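# can't give you the sequence, but here's the structure:
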């Protein structure tokens, strides 16, 4: 019997563990992966935080290195490993939770191995990486290429010299699209033009201004109305200049797919023979290659 079971051993789960340990509560962190670093091992190679090291620390342990730099994926992985070790977090790795049920005021957490753990409370810190969104696009069933989710994207190597379409106007789509445009002819297919927000304003990181103005704790939603998910892209690598120069270029979202490619507005088809279609909001479509 634990006071709390935390499901997920990434940054949210470890931060929860810090406070559970601080207040002397018995707890256990269950992590599906081989070590307590969440999904960071699976992110693409070039990923960098769009918050500086100063604003990316977990409680009790500052992110190492200069406070104004933007840590890489590998640095985050090393930091999470060190954090779990520093605080001797009770993490049970390679453990997937199958279900959580409540009986007589207590929770029973059942793992896929059949183990049953009991706790007075449960914290879900699983994130969304392992449940990617797969949109239903007209013509998808007829498309004869391979469909790959963007979560499997690692680097530009498989796409060199290809024709690439990235769908989406958020941070991931723009970051991946800009990177791919260095080695391929790349287009961003968007519903609305990419909206950019400078990462540094008047010599200060964006997160400084959010904290200084209190917007980071602004009482959303307002008047009972839900707040739409933000789609503004943090300009962390000169995206404005690159997009203006057409690397990648932007086009309105295509209307559908067909056997060999995409259909733009007015029924104009684009064959993707020997090329790639990468959906930045969730999917990568790989079509025919020699």
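All right, it came through fine. This is a predicted model, so every value here is computed, not measured.
# Please count neighbours and contacts with C-alpha atoms only from this point.
OK.
# mind checking how far the residue nearest the centre of the chain is from residue 151?
With distances taken as CA atoms, centre = their mean, the chain has residue 129 as the residue nearest its mean C-alpha position (6.6 Å). In this view, residue 129 and residue 151 are 8 Å apart by CA to CA, to the nearest Å.
# neighbours of the residue lying closest to the residue nearest to the centre of the chain once chain neighbours are set aside, just the number please.
Spatial nearest neighbour of residue 129, excluding adjacent residues (CA to CA, 6 or more residues apart in numbering): residue 39 at 6.8 Å. By the criterion of other CA atoms under 10 Å, residue 39 has 20 neighbours.
# what does the one 4 residues further on give?
Close neighbours of residue 43, defined as other CA under 10 Å, add up to 17.
# Checking my notes, residue 158 in a strand, right?
No: counting by DSSP: H, G, I helix; E, B strand; the rest coil, residue 158 is not part of a strand but helix.
# count of residues packed around it?
Neighbour number of residue 158 under other CA under 10 Å is 11.
# cool, and the one 10 residues further on?
A total of 26 residues lie near residue 168 under the criterion other CA under 10 Å.
# alright, now check it against this:
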């Protein structure tokens, strides 16, 4: 593998998802030189390649639009997947963003003496290494870099289909199958609902931890109220609305956390689960709820409550792990807590 010439800019942005595109646009409008490096062959690759067909934004569009370009007026409040992909493509075109695709970052290190970041990438299309230098590094890879599958006792013995939710498009191939969805976040509950409601799958969902289950409308109300009311009061009101909507779902095996949904979001990053119909399916028994998986043997899965059931398919909606630590060489545990000798910009900005 050869080495390409070096390039220098003020800001290096890693990731051509919504955050990276927005950051590049804001910098361009201020004549700050920057470059966007993207490991895939397109922008918004998570949406284009690793999202299921029925996906919609869980937040109202006014909370999800990128800087300097609102959604068209005719766009639905909760934007469907295909419409959001088109919006991202239009954003790239409108602002003339030119990400360098198929650039896999191998290392990023800060040189204290020069005050520069050195980012080494592999151009996977040409099989050469490239080196970029910049005063600032923006990590805009998000939290969804690599699908996470938990280590379960006996998982290697499972005789059926194993799949991470990032590979799920629709449930056509699982018609009539016994499917276990592991995970009760947004992906888990939406996939479980899709399988049961649209594909005649015998669907079960594994709920290991307490979770707030709200509707899009309740979350929207909560976000508006946060502008005027204390977080604690908003949490109390939204959880009350959730209970009025769904009733006491703990009797179905879905426990509520001790802290409120917006407190958890602010303190831990954990979002409430947005219900799209899964809870009604749970209430009617069309979707069964199980606790954590204890062990797997062949096509039999044993749960923490001692129950054992046959499954043809396991879909892991167990989230993602960031791959940043694999290539970011400095230790960032003190960022934001004290003095540092280098600067990292967080791409999660509200405005610019």
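Ah, there it is. Because the structure is a prediction, the values reported are computed rather than measured.
# List the TM-score for the superposed pair.
With the length set by TM-score structural alignment, normalised by the length of the first structure, the two chains reach a TM-score of 0.84; 270 aligned residues with a CA RMSD of 2.5 Å.
# Quick one: the helices in the stretch 151-290 of the first structure, in order.
Here the stretch 151-290 of the first structure has its helices, by DSSP state H, counting those that start in this stretch, at 171-180, 206-213, 239-244.
# Tell me which of these sits most buried.
helix 171-180 (a mean of 23; mean count of other CA atoms under 10 Å).
# Can you pull the residues that touch both of residue 129 and residue 151 of the first structure?
By CA atoms under 8 Å, 6 or more residues apart in numbering, residue 129 of the first structure and residue 151 have no common neighbours.
# Give me the neighbour count for the closest residue to residue 51 of the second structure other than its chain neighbours.
Leaving out its chain neighbours, the residue that sits closest to residue 51 of the second structure by CA to CA, 6+ apart is residue 166, at 6.0 Å. By the criterion of other CA under 10 Å, residue 166 of the second structure has 23 neighbours.
# can you pull the contacts of the equivalent of residue 191 of the second structure over in the first structure?
With TM-score structural alignment as the criterion, residue 191 of the second structure lines up with residue 176 in the first structure. By CA under 8 Å, 6+ apart, the contact list for residue 176 of the first structure reads residue 280.
# one step back: tell me which of the helices of the stretch 151-290 of the first structure sits nearest to residue 48 of the first structure.
Residue 48 of the first structure sits nearest to helix 171-180 of all those, at 9.6 Å, using CA to CA.
# Kindly provide the distance from the residue in the first structure sticking out farthest from the centre to residue 120 of the first structure.
In the first structure, residue 104 marks the outermost C-alpha relative to the chain mean, sitting 37.0 Å out by CA atoms, centre = their mean. Distance, residue 104 of the first structure to residue 120 of the first structure, by CA to CA: 10 Å.
# Could you give the number of residues near the counterpart of residue 159 of the first structure in the second structure?
Under the alignment by TM-score structural alignment, residue 159 of the first structure pairs with residue 174 in the second structure. Residues within reach of residue 174 of the second structure, counting by other CA under 10 Å, total 18.
# dump the residue contacts of residue 233 of the first structure.
By CA under 8 Å, 6+ apart, the neighbours of residue 233 of the first structure are 169-171, 174, 194-197.
# What is the nearest of those residues to residue 74 of the first structure?
Nearest member of these to residue 74 of the first structure, counting by CA to CA, is residue 171, at 18.9 Å.
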